[in-house]
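Visitor: Fold the following and give me the result.
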Amino acid sequence: MTETQELDVRRLAPAQRHSTIFNTFFGLEKDGAFVLVNDHDPKPLYYQFAAEHADEFTWDYLENGPEVWKVRIGRR
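Guide: Now for the predicted structure:
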């Protein structure tokens, strides 16, 4: 099993977060994944993935606040 990359976007400007996350996602191999670290529930990001890439991703909460959220995002 390979180590899963962690992408901590808490220090990025909000306008840079989604593009950075999607660039990381598109850089994954099939069945690859990374762990998103955020300072709020990234539910709007989930809805964007669901609308634009419905059958291409997986989404699993690993930590659910209140200060840090971690989500494992995988590519199918």
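
Visitor: okay, CA-based contacts and neighbour counts for the rest of this
Guide: Will do.

Visitor: thought Lys70 was touching Pro42?
Guide: No: in terms of CA atoms under 8 Å, Lys70 does not count as a neighbour of Pro42; the distance is 9.1 Å.

Visitor: Tell me which of these two has more neighbours.
Guide: Lys70 (23 against 15; other CA atoms under 10 Å).

Visitor: part of a strand, is that one?
Guide: Yes: judged by DSSP: H, G, I helix; E, B strand; the rest coil, Lys70 forms part of a strand.

Visitor: Here is the second sequence; please produce its structure so I can put it next to the first one:
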Amino acid sequence: MSTTTETEIDVRALPPGSCRNVIFRAIADLGDATALVVAAPHDPAPLREYLAVAHPDEFDWTYVEQGPDVWRVRISRVAG
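Guide: The predicted structure is shown next:
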């Protein structure tokens, strides 16, 4: 049985203008047994759309929490 390691980035705590670079860097660093949880004050659907276009079929996206105060999504690399 494999264990997945999760890292969480709470964009609400990041300086304005820095969250995109922090998230993209963390996504690029995802390995097979790691996941990134992104916490945001709104639905991060634009990030999902970006991943679908820029990296089709490379990442899995699961909503962990869907508002109203915080949205959390788990992003993991698709094995392959």
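
Visitor: TM-score for this pair?
Guide: Here the TM-score for the pair of chains, by TM-score structural alignment, normalised by the length of structure 1, is 0.88; 76 aligned residues with a CA RMSD of 1.4 Å.

Visitor: Show me what Ile27 of structure 2 lines up with in structure 1.
Guide: Counting by TM-score structural alignment, Ile27 of structure 2 lines up with Phe25 in structure 1.

Visitor: Enumerate every residue touching its match.
Guide: Residues counted as contacts of Phe25 of structure 1 (CA atoms under 8 Å, 6 or more residues apart in numbering) are Ala33, Phe34, Ile73, Gly74, Arg75.

Visitor: what's the spacing between it and Ala15 of structure 1?
Guide: 17 Å (CA to CA, to the nearest Å).

Visitor: By how much does the longest helix seen in structure 1 deviate from structure 2 on average?
Guide: Identified as the longest helix of structure 1 according to DSSP state H is helix 14-26. For helix 14-26 of structure 1, the mean deviation from structure 2 after alignment is 1.4 Å (mean CA distance after the TM-score superposition for structure 1).
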